[in-house]
Every structure is written in C-alpha cells, then in structure tokens.
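Enquirer: what follows is a predicted structure for the sequence shown.
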Amino acid sequence: MSEVTTIEKKYNKWIVILSVVIPLVVALLFGVKLKDYGVNVEPLTFLPPIYATINGITALVLIIAFVAVKNGKLKLHENLMKLCIALSVSFLVMYVAYHMTSDSTPFGGEGTIRYLYFFILVSHIVLSIAIIPLVLITYVKALAEVFDKHKKIARIAFPIWLYVAVTGVVVYLMISPYYA
C-alpha cells in the first residue's frame, strides 16, 4: 500500500482549502454588520446561549465517543464523531449569524478576572483555528482506514477539540452578565 492512499489524496487539497478558508471567512464575516448594508434584520441575541449549549453538548459527545472507541464500539464512535462535526458546524453558523446581526459585547470584568477571560478567549480562538485541519485530517485517515495514523492524530486532536468546546462554554458564562 502506498504511503498516502487514494482517499487521502482526494481530500488533502480540501483539508488545506477548508483550513484556510473557514478562519478567513469567519474573520471577514465577523466584521460584517448586515444593518450597515441596509439589511433590516433583528439582532439574533437569543443565539449565544444556544451555541454555548452546543459547545457543551460537543464536549460531552467527544467524551462519550472517546469512551466508545476505548470499549471497541467503533460504529458508535464513528457516528458520535460525525455528530461532533455537525455540532461544530452548526455552532459556527450560529456564531457568525449572531455577530453579523449584533454588536460584540465587551467584557466588563476588571483585574485578574479580565486577564483570565482574555487568556481563555484568545487560547480558545487560536485553538479553534488549529483544530480545523486536525479534525479533517483525523476524519480522512479514518475514511481511508489508516487507523494507526488516525489514532496518532486523534491523540492530539481530541484534547484540543475538547478544550475548545469547554472553553466556548466558559467564555459564554464569563461574558453573559454583560450582554445588553
């Protein structure tokens, strides 16, 4: 068998494209306010608790998927990981929709809690960008049935993805008192 399978070759360019395009599009859309373009849309202020909940569910499903694979329940693991990807995509859509219709909420805490908040927020954002190619590569390795490499990358991707999901909830809880 060749070092890189046909399936991996097929998806490698998509991994690179998505890993670059998703963060760029999110960054660009984050700065777009629909009202500035004459689009009369109500602010989607109900979304933050929903997408924070989705982050929490993602964290739980990631842990359940981890337990499933450790117990040899591979089909359950596969289905749970697909669910995690779907949850992450739905989070991203809601997050962008919220920020395109609503002004950002400034964090109102002071002192040490402010530094802690920004440390958590910045690490969450940086790792949410880094997790995109890791998840995609891990998923493609599983599709290609290159399970030794899948496991190696998953050992890196899992704790990062879990951190991103959990800190998404933490960031929401820390900033929620300051929503208008």
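Expert: Happy to help now that I have it.
Enquirer: from now on I want contacts and neighbour counts done on CA atoms only, so please keep to that.
Expert: Fine.
Enquirer: mind listing the strands for the chain?
Expert: With strands called from DSSP state E, the chain shows none.
Enquirer: max-length helix in it?
Expert: The single longest helix within the chain, with elements called by DSSP state H, is helix 112-143.
Enquirer: gap between the two ends of stretch 69-78?
Expert: Using C-alpha to C-alpha, to the nearest Å, the end-to-end distance of stretch 69-78 comes out at 9 Å.
Enquirer: okay, now the one to match up with it:
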Amino acid sequence: MTDKFIFRFVAGITIFVIAVVIVLNRHLIPGPATPPAFTPYLPLLNAILNGTCSVLLLVSLYFIKNGNIAMHKRINILTFCLSSLFLVSYILFHYLMRNDTLYGDANADGILSSDEKTLAGGLRTLYLTILIPHIILAAGVLPLILLSFYRGLQMQVEKHKKLVRWTFPLWLFVTVSGVVVYLMIKPYYHF
C-alpha cells in the first residue's frame, strides 16, 4: 500500500467518525423512543475503557523504553482494540439516548439549592475547561493514532517514532480527561 492510499484511508475514517459523532450529538438521526435497559451503563463502560487505555498506554511506554518491542506491540494492539470498542460504545450511547446531560443541571427532583448552584457554576467552568480540549483533541488524535498504529505494525520505526511524539501525549490526555469528564458529569445523569 502506498502512503497516498494510507493517508486517504485514514482521512476517510476520520471524517466518517467525526461526521457520525456530530450527527448523533445533534440528534439528526432519531434513536429509539425507549432506550434499551443497558444504555445507562454505557458511560461507565466508556470511562472504564478510557481508564484502561490510559494505563495500557503507560505500560506500552514502559515496555518500549526497556526495549521490549514484542510486548509494546501487543499492548498497543490491545489498547487500539479497547479504544475502538470505546468508540463503538460512545456512538451507541449517543444514538440510544435522546436527552443531553448538562453539567450543573437540577437534580432528579428539579431542585438546586443556592449553595449547589454556586458550586455547580464554579465547577462547570472547570468541567468545560477539561471537556472542550478533550473533544477537540479526541477528534484530532484519531488520524495520528491510525497512522502511528499503521507505521508501528509495518515496523517503519523512524516514521512511527516521529508520529508517536505527538500521538502518545495527546492520546493519553484524551483517555485520562475522558475519565475525569465522566466523573464530573456522572452526578447529573438522570436516566
């Protein structure tokens, strides 16, 4: 396969995934009237997958720093698979759920005390400060992950190293911030 083909393939996948996420987040494709019973568990699953990927990325770094290429490759394949599973679960959740969850929304009774409103307002700023770069970098790191993965599997070591200098910290930020975003928004889920 030529580099031109690989770049086009990666661009196509990236554009497709971003388009699907935007369409689902804007509710342009209606999900079922009543989501399946497992739907509320998907955000927790996503956080677990993100957390696991965070740990695996660090383990992968450990192995490559110690010259164990075989384990580095195995861990990265596992991380890639779990990240792919995360993406499927994330898309499924946004397809199935019709209601958006907003940070600082009222509790299930629809009531917030003045102290809760003040605390939620301050923490909402922190939440958005984490969420916005998380979203932007999640979209931006996808092609880097795909290209890094391809270069690594092809043992194109120098090209892989150049890409991973950017891919690793961005991917790690996205996986860690994904867990933080989940923990911060979890109290406002009402399903």
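Expert: Cool, the structure landed. Computed from a predicted structure; not experimentally measured.
Enquirer: report the buried residues of stretch 24-37 of the second structure.
Expert: 24-25, 27, 31 (16 or more other C-alpha atoms under 10 Å).
Enquirer: centroid residue for the first structure?
Expert: Nearest to the mean C-alpha position of the first structure, by C-alpha atoms, centre = their mean, lies Ser88 at 4.8 Å.
Enquirer: now the aligned residue in the second structure for it: how far from Ile91 of the second structure?
Expert: Matched to the second structure by TM-score structural alignment, Ser88 of the first structure sits across from Ser83. Counting by C-alpha to C-alpha, the separation of Ser83 of the second structure from Ile91 of the second structure is 12 Å.
Enquirer: also Leu45 of the second structure?
Expert: Counting by C-alpha to C-alpha, the gap from Leu45 of the second structure to Ile91 of the second structure is 13 Å.
Enquirer: cool, Leu172 of the second structure as well?
Expert: 20 Å.
Enquirer: residue range for the longest helix of the first structure in the second structure?
Expert: So helix 112-143 of the first structure sits over residues 122-153 in the second structure, by TM-score structural alignment.
Enquirer: post-alignment, that stretch versus the first structure, mean distance?
Expert: Here the mean offset of stretch 122-153 of the second structure against the first structure after fitting is 0.9 Å, by mean C-alpha distance after the TM-score superposition for the first structure.
Enquirer: report the buried residues of that stretch.
Expert: 124, 127, 130-131, 134, 138-149, 151-152.
Enquirer: likewise for stretch 13-30 of the first structure?
Expert: Buried, per 16+ other C-alpha under 10 Å, within stretch 13-30 of the first structure: 15, 19, 23, 26, 30.
Enquirer: tell me the contacts of the second one?
Expert: The contact partners of Ser19 of the first structure, by C-alpha atoms under 8 Å, 6 or more residues apart in numbering, come to 129, 132-133.
Enquirer: same thing but at 6 Å, please
Expert: Contacts for Ser19 of the first structure (C-alpha atoms under 6 Å, 6 or more residues apart in numbering) come out as 132-133.
Enquirer: aligned counterpart of it in the second structure, please.
Expert: Per TM-score structural alignment, Ser19 of the first structure is aligned with Thr14.
Enquirer: distance of its match from Leu144 of the second structure?
Expert: Computed as C-alpha to C-alpha, the Thr14 of the second structure to Leu144 of the second structure distance reads 10 Å.
Enquirer: if anything else comes up later, I'll come back, but that's it for now.
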